[in-house]
Structures are given as structure tokens and as C-alpha cells.
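Colleague: here is my input, please return the structure:
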Amino acid sequence: MSLTNGRQGNDEEKPIPSLYREKAWASPYHYHLFQNFWCPSIHVQAVDSFQKNFQAKENDVIVASFPKSGTMWLKALTFAILNHQRFSSLENHPLLTANPHELVPFLEYIFGGDIHDQIHLQTNKPEPRVFGTHTPFPSLPKSLKESNCKIIYICRNPFDNFVSAWNYFNKIKPLSLPALPLDEAFEMYCDGIIDYGPWWSHMLGYWKESIAKPNKVLFLKYDDLKKDTNFHVKRIAEFFGCPFTQEEESNGTIESIVKLCSFEKMKDLEVNKSGKVGREGIEKKNFFRKAETGDWINYFSPPMIRKLSKIVEEKLDGSGLSFNNCS
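Modeller: The predicted structure is shown next:
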């Protein structure tokens, strides 16, 4: 399906006129084709406001990601690494009493909310300020792209990304809506129709910028981070300009951070078992499922494997970006 073959929405739902739309995954909302990506209807105005009003600072850190690619994990790791000297004792660490999405808020949520919240979070947030975003690189604010702030990006094997997204959206859907069938979701995913999709152009935007400006954009793959978390935590700290000292490496600081931010630890915390977060009021427990790699094999039929493998090969051809175990 072409990105321009969608149906146009009515005036009540379109925050910005003349945008094509498609049905969203298991949601009462729609996706609007905004600046060549599928933006959830409730986020279009927020992304537009984010572009126009966000003023980046030179020491800002932005955690960018494609949805359902390990966003919460990377937010937790980023917060812990940047503050590893400030909170050297992990007994009273903020991650024990606050969800990573609260400590590293999404810019789309900030700029979709009250103007006073926007001003407060931009002016009163301790430095270095750390924010999250799902917005594709080409649509980031000019001030952010032209500043010296750091962007750390994570993506995931498209096979596992699809399975994680399908489970997640069906879990958070309103009770009044039926579950989105696997085959229907798969066809939408193959067409790039998903929150902030197409997934291939989202990945490639940050991938190309990480090659052009390696000191500004650090590109991570979920599978790599999972395989050797200690190595990448050290690498991330160096990228941020706050490397671990020899003493810190010797006394197990890296291992402590990895354990603090682990799926098992975060899922078991009371703060992540109850309560809601974000503009949509998503229950925190819904952000924790399996955190496994290769789980897609339990969902894909041979024809599905062949189809998505071909799309991955075609869309990423010549870019230098690839994923292991995609077929």
C-alpha cells in the first residue's frame, strides 16, 4: 500500500488539515500522514508544537527510539549512566521509586500538554536535561539537530519489533474494541503503517545521521545491547562524555547499573506494577512483557517470514544497516 493511498479524515479528527489517514492499531484513533510518517492523530499537534517551540541546550540528551524497541530500558540506562556519580548509592536511586517514562519524559507528551508544563519542564529540569522521543530524525526541531546535544537511538529486529508491538497494542486497547488480528497487523506493519512508521525510514534516518555525525548520534540495536549490556553501558557513558573511572569499573559500578535497569528488576518494582503514565494514561505494568530476542519464531508462519525478510532486504539495501536472525 502506498503511503498516499489512505483515506482523508474528517475535520473534527484532523488536528492539521489535508492529511491522509489510516486506521491505527487496536485504537479509536487514526494515523495521519504527517511529514512522511504515520503520526497518531492525538500526537500531530504535539509534534508540530515540539518542532516549533523546543529550544535545545548544548548538553541535552535525547533518547530516541522506534516504538516497542526497548525504549524504557534505554531510558533507564541513560538516566542511570548520566547520574552515576550523583546517585552513587543505588539504595535510594530514583529508578526505584519512579518509572523511566516519568524520569525521561517524551517530548511529544510535554508539547501535547499544558503550556505551563512545557515551560516548567524546559526551564526547571535539572541539567543535563534528558528527554525521550519517537519522532523521526528529519522531523526533529531545527534547534535540536543543529545543537551539540547528544542523541542516543535504539531500534529492534523488525521481526521481534512486530511481535512486541502487536502484543502491546492489543493489551492497551479500550475494552470496547476487538483485538487486532495478527494477520491484519502484519499487513499493516509490512506497509509501514504503525505508530511513527514506516519503521524502515525511521531506522534509516537515525542510522544515516549516526554515520555522518558519530559524535552526535549513537545508534544501538536491541539485540546487541541485550547480548553484551556491560560493554554498551561503558560505550554509552563514553559517548555522553561521562566515562567510568578505573575505580568505578573495579568496584562494580557498571554491573550495578545493568542490574538496576534490568527487565527483571524493573518489572518487580512496586512503582512499575501499578499506576498509569503518559498522555493516554497507560498502565505501567503493560510496558513489561518478555524482553526476549527471537520470540517472533513463535508467531511467524513460513510465508510471513519470507515476506518480511524480503521487505527488510529491499528497504535496507545499500544502507549498511542489517539485522541478524531475520530469517
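Colleague: could you use CA atoms for every contact and neighbour count after this?
Modeller: OK.
Colleague: what are the ranges of the strands in this protein?
Modeller: Taking DSSP state E as the criterion, the chain contains strands spanning 7-8, 20-23, 30-34, 37-40, 61-65, 130-133, 150-155, 217-221, 276-277, 282-283.
Colleague: any idea which residue sits dead centre in the chain?
Modeller: Ser65 (3.0 Å; C-alpha atoms, centre = their mean).
Colleague: assess the claim that that one and Tyr153 are in contact.
Modeller: Yes - the pair Ser65 / Tyr153 is scored as a contact, 5.3 Å apart, by C-alpha atoms under 8 Å.
Colleague: mutual contacts of these two, please.
Modeller: Shared contacts of Ser65 and Tyr153, defined by C-alpha atoms under 8 Å, 6 or more residues apart in numbering, are absent.
Colleague: one step back: closest to Leu90 out of the strands of the chain?
Modeller: Taking C-alpha to C-alpha, strand 130-133 is the member of these nearest to Leu90, at 19.5 Å.
Colleague: so can I have TSV of the strands of the chain showing distance to Thr293?
Modeller: Formatted as TSV, the strands of the chain follow (distance: least, C-alpha to C-alpha, whole Å):
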stretch	distance to Thr293
strand 7-8	36
strand 20-23	28
strand 30-34	28
strand 37-40	26
strand 61-65	17
strand 130-133	23
strand 150-155	13
strand 217-221	11
strand 276-277	26
strand 282-283	24
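Colleague: to check against the first, give me the structure of this:
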Amino acid sequence: MNEKELPEQLRDDNLSEETKTLISSLPSTKDFIGKLYNYQGCWYYPNTLQGVLNFQKGFKPQETDIIIASYPKSGTTWLKALTVALLERLKDISSSDALHPLQSDNPHGIVPFLEFGLYLKSSTPDLTKFSSPRLFSTHMPLHTLQIPFEDSPCKIVYVCRDVKDVLVSQWYFRCAYLQKELDKRLLESLFESLCNGVGYFGPFWEHVLSYWRGSLEYPKHVLFMRYEEMKSDPAVQVKRLAEFLGCPFTEEEEEEESGSVDKILELCSLRSLSSMEINKTGSKYDVHHSNYFRKGEVGDSKNHLTHEMENKINMIIEEKYKGSGFKY
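Modeller: Modelled structure (predicted):
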């Protein structure tokens, strides 16, 4: 695949002269796609870095903003769908024929990424189409967002997932948009990048810890969720999310025979979302909608990683999280 066939955010054809000057002074590395640059402790491909710089220059948070944050392939699509469904239930849809937003657009179309969606090409995108609360998403670490929580009551929801499952999910996802068969060499390359802390939006552990610490320091502004808990006890976690977003379930909703919690979980299930017509066609960020839905299983990595790979990752993560209070 040549440069022009890559998703736009992975290329280097959208850089301002100012950014070209900046990246010439930044630490860099190369992977099987191209060059990555380290800015403020995080690794980006050039166009994504341009989006980050545009965002930092132009984004002004509003009080009711909600930002879905994650490391890539950590459950982002599911969390976006759940958030949309929670907020949507508060609206009165007068026509019974009206399609639910999730039936009309992919979750990534409804909740766009800031750095490689809205701000990729401009520091002043038109945000007037977003009604309150505005829903955005990001893969940037928390400190990069530069949101002054003391002055802005906007909310951030972060989802964390076992890094071994993240790695395997990344492998499948990249093979899909690179239009390659599953290639073990690519998995090994991603594994090495992960262990060395030089992958896209990495290091993984710094990413997780930025939001973990943020959730401890600003619990009213940052909610830290674990993918594994969302899978093992989805009803409890959805209620927790609703409370945090300021739209808790009422007693009436919980008492319904098929209550709103169950309805939302069914609507946002992998089976339901992947079977919707909108997700069988079209693309977002140069990736076909269907590629955002695979297995979503916990522990699938054991079917693909060697024991040596698993042990090395576990040892690195345990070392990196030591003293943080975060349990892996």
C-alpha cells in the first residue's frame, strides 16, 4: 500500500510549514507504515500530529461537552454507542418511525474524533452543527487535551482494556485497512513497538496512567472505566456511566419489565450494531464501517500471542504501573 492509499491521519501530506519545522526537531522512529514523532510524550504519525496541534490551538471546551477517550482498540466504538444511547433516551421522538441515531450513522460518525477528524485540517472547524451536550472523542493522552477542569465542568469518559487484547485487536484492524491477510510479522512488529513504548498514541502505560491519575484528581470530570468490567457486569457499568453523565436511570425506568438498561445494552450489543445496515456499508476515517466490529471478547489474545509475548508484556506493564495505585 502506498502513501496515498493510507488513511489520511497516517499520512504526511497535510502539514503546515510551522509543523514541518517543529517535527524536524522532535524525536522520531519508523514503523511499517511510516514515521512517528514524539510530541509532549506521545507518538503520532505526521498528519495526526497536525490535528493535535490544530486542536490545542483552537479548541474551546463548553460546560456541557462530553469527550470519549481511549487508547486505540480499547472498546471505543462500544463506549460511543452506549453514550449516544444513554443521552438519546432523554429525547422525545415524536414519530415512532424515526430511526435511532445509531441506525442512521456509525458511532464514529456521530461522535467524531477531535485530532484526526474535526481538527485534522483546521484549527477553526465549524462546530455549530453540534447541539448541547457536544459529544467528541479522542485518543490523545489527558495532559494533551489541556482542559482546565477548575474552570470547565466538561466531562471525560475513559475506557481502558487489557493491553494484550488491544494488541491483537490492533493487528486485525491494521490488516483490514492495509488490505493484508493476517500477517504474523505485522503482529510481531506491533508487539515490539508496544514493548518499546513507541507505538501510535503510545506509550500505552503512560496513556492509561494519565487518565487514571486524572480520575483520582478530578473524579467529577474524569470517569475511568475498564472494558473487562463493562463486559462482565454491563448493567452496573452503564448505570455508573449514566450517573456520571448526569442522566441517571429513574425508578420507573429500572422497574420496567424490559427496562431501559436492557434496551440500551441490546441496542449497543456487538450483534445488534454489526447487523445494522449502516454498519454493513460506508466508511469513516478511510476504514470500512464493518471493520469497527470484530469479536469484542476478553482474553482473545491468548489465541494469538505466545507465552513469551504475554509474559514480556505482563512484566513491562507491572513495572510501569508500580507505585501508581493502578491495578492491572
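Colleague: TM-score for this pair?
Modeller: The TM-score (TM-score structural alignment, normalised by the length of the first structure) is 0.87; 306 aligned residues with a C-alpha RMSD of 2.4 Å.
Colleague: which stretch among the strands of the first structure comes nearest Lys171 of the first structure?
Modeller: The nearest among the strands of the first structure, by C-alpha to C-alpha, is strand 282-283 at 9.9 Å.
Colleague: mean deviation, that closest one versus the second structure?
Modeller: For strand 282-283 of the first structure, the mean deviation from the second structure after alignment is 1.0 Å (mean C-alpha distance after the TM-score superposition for the first structure).
Colleague: that strand - contacts with which helices or strands?
Modeller: Applying 3 or more C-alpha pairs under 8 Å, 6 or more residues apart in numbering; DSSP states H and E, we find strand 282-283 of the first structure packed against strand 276-277.
Colleague: the strand it packs on vs the second structure, average offset?
Modeller: With mean C-alpha distance after the TM-score superposition for the first structure, strand 276-277 of the first structure averages 0.8 Å from its match.
Colleague: look up how far Leu216 of the second structure lies from the alignment partner in the second structure of His32 of the first structure.
Modeller: Correspondence of His32 of the first structure to the second structure, assessed by TM-score structural alignment: Tyr37. Tyr37 of the second structure is 29 Å from Leu216 of the second structure, where distance means C-alpha to C-alpha, to the nearest Å.
Colleague: those two: who's more crowded?
Modeller: When Tyr37 of the second structure and Leu216 are compared for neighbours, Tyr37 comes out ahead with 23 against 13, by other C-alpha atoms under 10 Å.
Colleague: please verify my assumption that the more buried one contacts Leu22.
Modeller: No - when contacts are counted by C-alpha under 8 Å, Tyr37 of the second structure is not listed as touching Leu22 (10.0 Å).
Colleague: that older thread, nearest to Leu180 of the first structure, of the strands of the first structure?
Modeller: strand 20-23 (11.1 Å).
Colleague: could you tell me where the closest one falls in the second structure?
Modeller: Under TM-score structural alignment, strand 20-23 of the first structure corresponds to residues 27-30 of the second structure.
Colleague: residues making contact with that stretch?
Modeller: Counting by C-alpha under 8 Å, 6+ apart, Lys35, Leu36, Tyr37, Asn38, Val198 sit against stretch 27-30 of the second structure.
Colleague: residues contacting Ile254 of the first structure?
Modeller: So Ile254 of the first structure contacts Asn230, Val233, Lys234, Glu248 (C-alpha under 8 Å, 6+ apart).
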